[in-house]
Structure formats: C-alpha cells, structure tokens
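In: Provided below are the primary sequence and the corresponding predicted coordinates.
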Amino acid sequence: MNRLRPALLTDHYELTMVSAALRDGTADRRCTFEVFSRRLPTGRRYGVVAGTGRLIDMVREFRFAPEEVDFLLRTGVVDEPAARWLAGYRFTGDIDGYAEGELFFPGSPILTISGGFAECVVLETLVLSVLNHDCAVAAAAARMVTAARGRALIEMGSRRAHEEAAVAAARAAYLAGFRFTSNLAAGQRYSIPTAGTAAHAFTLLHDDERTAFASQVATLGRDTTLLVDTYDISQGIRTAIEVAGPELRAVRIDSGDLAVIAQQSRELLDSLGATETKIIVSGDLDEYAIAALAAEPVDMYGAGTAVVTGSGAPTASLVYKLVEVDGRPVVKRSENKGTIGGRKVAVRRHKPTGTATEEIIVSQGVPDRQANDRLLQRSFVVDGEPVDLPGIEQSREHLRQCLISIPWEGLKLSAGDPAIPVTVVPAG
C-alpha cells in the first residue's frame, strides 16, 4: 500500500480557492492565518499543544509530485495555471506558535501562518488534521498522568486507531508524560521507550498456565510481566511466582474489579515473598478510572482506547482562520462568534511565585510586559526554512512545568472554568 504524500492530505476546496486566486491575481497577497479554539471540550480546563514537530516535518515535505498534479488536472480539480503553480509549490512563508507542551485556552493563537494567500490556504487541512488529533490525545493523556500521581503509564491503544493515527497518538501521549508505548513504529520513529507483556491468547495456546509462564520466562527471564487473569487470578499469581520466583518483575491484571483485585494481589504477592513484584493494571482505563485507583497498590497503568480517542474529546476543535490581509485585520462578520481580526501576540502572566494568573492576547500590537510575563510564541519556520525545534524530551519537560504553574483547581478532573482566564485586547 502506498502511503500518501502530505500534499494530497487536503480538501478539494483548498485547491478551488488556489485556482481562483491565481486567476484573479490575489494569490500572492500577504496574509496571516491563525489556529485557535473558541472553546475547550466539555469538562476540560486546559488544552495541550502537540503535533507541531510532526506538522513542521510535513510542511517541509509538502510537494506535489508529477503524478499528483496530473491527477488533479485530469479530474478537473485544478486548471492549467493552477497545475503549473502546484508543480513548483514550496512554502516560503513564516510559521510561529506556542511550543509543544504549552497549555492553551479559548482564543489562544497556538499557530500563526504568514505568507501569500495561496501558499498558506493550501496548508489548512493538513494543519488542522495534525493539530486537532495530537492536541486532543495529549490533553487526555496529560489528565491521566495527573490522575496517576507519579505512577507510570504505558500507552497501548494502537489497535483502536488508524495505523498512522496510532503512531501519532503514541507520540502525543509520551509528550504528555506517559512512560512507554506498545507501538514499535513510534519507538523507532520518535525514540519512545516501548514495552509489552503478552496476551491471553499466549496462555490459551498452551495446555496450561504454568507451561505458558515457563515459556515466557525461559525466553525473557524474570524481568518480564506475566498476565495472570486468564483463569483464576489468585492461582495465576501463585503459579507465576512458582515459575519465575519472587524476583519476577511484574504481573498484569486486565479484568475484574481492579481496586479490590489490586489489594488482594498485593497481599498475595507479599505473602509469597514477591514484595518487589509490580502490579500493572489495564482494561479500558481513562483518567477517572485511574483516579479511582489512586489509593490502591498499583504500580503502572496501561491505557489504550481512552488515550487514542482523546478520552471522549477526539478533536481539539481547532479552527484555521484568515485574520489579516496586507496588514489589515479581517474577520467573518456573518456570525457573532467573538473572533477578533489581526495578528495576535500572547503572553502568560504569573505571580512572583510562578503561578500562572492570566493569558493576555493583543491584536496588532505587543502586550505591555510585566516582570513575570512569558512570551508564548516562537518561530518554527522563517522564509520557508524550519528553525531549530525542541526535541520531544524538552517538550515533555515544558508541559510538566506548565502543569505545575497553573492553579491547583485547573488540574481537577471535574467540569469547571478554564484554569486561567484569557483577556483579548483588540487593536486600537
């Protein structure tokens, strides 16, 4: 199966606009587009910026191959002038935005794309596709990390997502603080630590549980995790320790009342001398289920479906809006959605102690800076050339620091107002 190049990961109407703008002479007018969300998903108090690094890589590769141009021309998507323009397409503008791992709130201009109208508008679908997915996953994952209270999490949702979305989700979850992923492609592509245990199928393959455990330990040693709930959990734990000894690294439990079973399993492991054997739980865990297990003797959580689907909010509801043409602010006025025209600059205001208090966004100007303000936007692409981007480890640490900085109420899983207020100052 051929993997589509980035240029065709777009909507038909982007090229309709390109064709018309080329014909009427407006294609090169200097424009500014902004990516933002008008509201956070229900129950969320912050969003997490994720996917920017992936996006910049895709913008770098955004080229129309001859066969793609031929397809667009042959099917009537574009005319001859537009086909020639696409054949030579290179993004030559600028991209600025919030760092990966930064928190965002309603109205936060998390990405700004500037350049000729045509070269910017053709990126719209790709930008929103990447950021809406990755930001949604990262926000859900960050809530799970908070709920886990320092205990490790492994992302294991690959089988619940499109194959490429699974890799992107693994990256976003790791950025948000997950310790491992089960997805090997993500491990190779982004140097994310991978981990895995075994499925019930492996136990069922063998004539009995003991034989299955013995095979796994013979192959991987005691530094492995045995899945003990295929049959009777208590007997599974006894058999696991009999086979591997008290030095067994971990057991995994994937079903039942996890709170009760975790307590019973810890007591049983300790009675068998396996005081250092860890307990890993999995099975449709989300941030609420993880929080409910906070007082139980669980050492690691495995989360899958809820992570890759944004835990009920599979999109960050980001939009890509034209806000400036030739330096003049523009805004759609047919609906009163509170959008303000003009390019925005944003700062995060903090107390001297480091606690964030407010986000200030100024249209067509620069905020009056106070002593503890932090400018939120930075350059990603200048004149079409990507600049140095932070690595994923830096982004993980950036998010960790951001979550520390918001008021503690902002970390609650219950519905409420955004963690900090946002003030937008219009031009003039």
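Out: Arrived safely.
In: okay, CA-based contacts and neighbour counts for the rest of this
Out: Noted.
In: longest helix of this protein?
Out: helix 124-148 (DSSP state H).
In: now do that helix: distance to the chain's middle.
Out: 3 Å (Cα atoms, centre = their mean, to the nearest Å).
In: how distant is the helix or strand just after it from the center of its chain?
Out: Next in sequence after helix 124-148, counting helices and strands by DSSP states H and E, comes strand 152-155. Mean-position distance between strand 152-155 and its chain equals 15 Å (Cα atoms, centre = their mean).
In: put this next to the first one:
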Amino acid sequence: MSRFGSLEPDLIQNGGCTDIYFLRSQAVLEKAGVNPHVVLEVSVASLPSGFGILAGLDSVMELFSGKPVTVSALPEGSIFFEGEPVLMIEGYYQDIARFETALLGFLCHASGIATAAAHIVSLAAGRPVYSFGSRRQHPAIAPMIERAAWIGGVAGVSNTAAPDGIPLAGTMPHAYVLSFDTPESAWAAYAEYADPDVPRIMLCDTLSDEKTEALAAARIGCSAVRLDTPRSRRGDIRSIIEEVRWELDTHGYQDVHIFLSGGITATDVAALRDIVDSFGVGGAIANAPVIDFSADIVEKNTQPIAKRGRRSGRKQVWRLQNGSRRILPFTEAPPAGAAPLLIEVIRAGRPVVTVSTEESRRRAAEEMQEMRRMGEMRIKGEM
C-alpha cells in the first residue's frame, strides 16, 4: 500500500490486487496438477443505457503485456451491446486467473464513465459538455476518469492530471469570488489578470440574484456567465435561466453565453439544452455506474464449455453491410461482406496494436453518430 490509499502499479501488474478466491483456487489447481488451456470471454448481460462505449483497453494491454496469453478485443471506443463479447483471452488458466479482478476493474470502470459521457454528450445535441467531476473522484484515478470522459466525447476536462492532449476547462470557485470585497471586483481582477487564453466566464450566483450578477458581469466584459446555483436553492431552474437570458438580451448582451453547472444530470441536459450554451457535468460522469462485465470460460482444451446462462464456444461479432451486427461461432463462415469486430491486440504476450486515446475518441463519436442514424432508419421503417 502506498500513500493516499492507492496501490503501487507493480502490485497490480503482478496480480497482487485480486479477489482472494482466485489465489485460493489457484493454489489448489497447482497441487492437483490442473491447468487447462481456456478461452475467457468478457461480456455484459444488461446495459441500462441500451449500449456501452468500450474504454480501459489501454490498461488491459499493459496488464497482459509480457504474459503468455493472446487477447482479442473490440477496438477501444467501440459501441457494444448486451450479450456481445467485447474481449477474449486465450491461454492457460493459471496464467490468467489472478488477473481477472484487475481486468474487469479496468474495463468496468472506464467503460461506465465513457458510456455516461457519450450519453450526456448525445443529449446535449451539440452543446459542449465538460467533465467537472474532480472533487467526486479519488485523485489517484483522475487520469483514467478524465481519459474515459474524453473518449466519451466531452469537450474538455477540469483535472490538471488529465493525460496530455486533453484540453483543460474551468472558471472560478465561489471561494475565489468571496476572497474579494464584491463579486464585481473579483470579476474585474479575473478579466485583467487571468491568462489571455482563458475564457472570461464569470461565476454569477454567489451573493445575490443570478440575473443581477449576470448583468453586472456582462457590464465588466465576459464571454459567458456560469450559473452553479445549488440544487437546494434553485426552485425552477429553467425559469431562472430564462430570466437571465431575457435580461442579458434586453440589455444588449446577446453574445454572452450561459454555462450551467452544479449537480447537472443527464435529465437536466436534455431538459435545458435549448436555453443553455454549455454544461459542466460532475458526478453524473465521474461517478457513473460501472458496466457490469463478467469474464467466463467458454472453451476448455479446444472444446466448447460454459457455465449455465452463458453460450459456450469462442465467438466473433460481425458488422453486416446494412450496419447491423451478428454474433456467430468463431468457426462459422460470416455473412457476405461482413466485417469482424473482435481483433487481436496481444499475441503470445506481445502487443500487436497501439491504443490511441484520440483514435478511441474519434471511433466513439463516429459509432455514436452511426447508431443514431440506424435508429432514425428504424423509426422511418427503412430496415
């Protein structure tokens, strides 16, 4: 155990972070001389959103690099659905067992965040969404959370520990405003002294009515006003935002945007996207429910086998020419023109592909767009 309640990476890499029953079972297997060659399949039985975005593959590849296994997976950023295998590991069971806990943890957590981000970004319908969940997450995993949110499509993140290349976003806390004698003096100092490339977005709900502070900030000069009104004080938040928008427009500040934050949920984004220009979303992304993946043996010593409730045998997921998908046994010939979605990423312990954060983000955006298109086609009766 290192400082701040986090583990040393080498402990995870060596299988020291695992469920105890794997170690106890492995000890018995060793004494019994049992070590079958297996294929483990990772999939999920239920998805509340109806879809998932795969993330965390970068960590999985690091975990299994140098170990005597072969791994196939959907490319990171891919959309997946219930019952579809997203990853398969082939090797001797005792070389895999103790790593199942970390494997699932990487995929479950990161995919849950990426999926929530993609869902909320989709609901925002073009309005930028920013990941503001730093204070809702353990600091040790901030890079993973911000990376997953970025793959899911957010326009920027707030945590300074985010991986390189991800744009940082943030305005000011209420404590900053309260450090000055008046909100006006806080905004004036920010306008004068903040780095030139920092947007002049002023927090406008600290001491008085949102409308009053928004107009005062606009007079000083700002690109946007941020409303972070606590949920306990909001009342009808839509009415508040409409009033702020009305007063800004009436007084000639039509170009001043409204940025909304403070406990924003997916429901809020869907309900307010017509009157809000951008959103800062915290816990709804950073604390998103995990994707409940499981890892199950589907082949032992080249023979199909699986526990109850699982379909035996290794499989492939095929994308058909019309955009739909089909799961087939690995040995079955695919439909004409179909493309395989599970690809080999590690061969006998050696990575054979590189996982790129930007490529994963691009893929997620493209597949979300395609999923929306397919949904529209079904509604129109074209499929």
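Out: Received the coordinates, thanks. In this text the structure is predicted, and so the values were computed from the model without any measurement.
In: relative to the second structure, what is the average displacement of the longest helix of the first structure?
Out: Helix 124-148 of the first structure differs from its equivalent in the second structure by a mean of 0.9 Å after superposition (mean Cα distance after the TM-score superposition for the first structure).
In: and for that helix, what span of the second structure is it aligned with?
Out: Mapped onto the second structure using TM-score structural alignment, helix 124-148 of the first structure spans residues 100-124.
In: what's the match for Val228 of the first structure in the second structure?
Out: Per TM-score structural alignment, Val228 of the first structure is aligned with Cys204.
In: these two touch, right, its match and Leu227?
Out: Yes: between Cys204 of the second structure and Leu227 there is a contact under Cα atoms under 8 Å: 5.8 Å.
In: shared neighbours, the two?
Out: Shared contacts of Cys204 of the second structure and Leu227, defined by Cα atoms under 8 Å, 6 or more residues apart in numbering, are found at Glu210.
In: can you show me the helices along the second structure?
Out: 9-13, 20-32, 57-64, 100-124, 142-152, 174-178, 183-193, 210-220, 231-234, 237-250, 266-272, 283-286, 357-379.
In: deepest-packed of these, please.
Out: Neighbour counts averaged per stretch over the helices of the second structure are highest for helix 142-152, at a mean of 27; criterion: mean count of other Cα atoms under 10 Å.
In: contacts for that one?
Out: 53, 55-56, 77, 110-111, 113-118, 121, 131, 134, 156-157, 159, 161-163, 166, 285-286, 357-358, 360-362, 364-365.
In: could you do stretch 172-189 of the second structure as well?
Out: 202-203, 206-207, 213, 216-217, 220.
In: for these, which one is nearest Arg231 of the second structure?
Out: Thr206 (13.8 Å; Cα to Cα).
In: neighbours around the closest one, how many?
Out: 18 (other Cα atoms under 10 Å).
In: neighbours around Leu4 of the first structure, how many?
Out: Per other Cα under 10 Å, the neighbour tally for Leu4 of the first structure reads 8.
In: which residue in the second structure lines up with it?
Out: Checking TM-score structural alignment: Leu4 of the first structure goes with Glu8.
In: again, but for Ile404 of the first structure
Out: So, by TM-score structural alignment, Ile404 of the first structure is matched to Gln369.
In: then Thr194 of the first structure?
Out: Checking TM-score structural alignment: Thr194 of the first structure goes with Leu168.
In: likewise for Ser282 of the first structure?
Out: In the second structure, Ser282 of the first structure lands on Ser261 (TM-score structural alignment).
In: got a list of what the residue nearest the centre of the second structure touches?
Out: By Cα atoms, centre = their mean, the second structure has its centre lying nearest to Ala114, at 1.6 Å. Ala114 of the second structure makes contacts with 53-55, 148-153, 285, as judged by Cα under 8 Å, 6+ apart.
In: hmm, which two among these are most spread apart?
Out: Leu54 and Ile285 (14.9 Å).
In: do I have it right that Thr225 of the first structure meets Ile253?
Out: No: between Thr225 of the first structure and Ile253 there is no contact under Cα under 8 Å: 10.2 Å.
In: what does Leu54 of the second structure align to in the first structure?
Out: Leu54 of the second structure maps onto Val49 in the first structure, by TM-score structural alignment.
In: wait, Gln263 of the first structure touches Ala294, no?
Out: No: contact criterion Cα under 8 Å: Gln263 of the first structure and Ala294 do not qualify, at 11.9 Å.
In: overlap in contacts, the two.
Out: With Cα under 8 Å, 6+ apart, Gln263 of the first structure and Ala294 have no common neighbours.
In: ok, back up a step: with respect to Arg310 of the second structure, which of the helices of the second structure lies nearest?
Out: Taking those one by one with Cα to Cα, helix 100-124 is closest: 17.3 Å.
In: what angle do that closest one and helix 57-64 make?
Out: For helix 100-124 of the second structure against helix 57-64, the angle by axes from the mean of the first three to the mean of the last three Cα atoms, to 10 degrees is 170 degrees.
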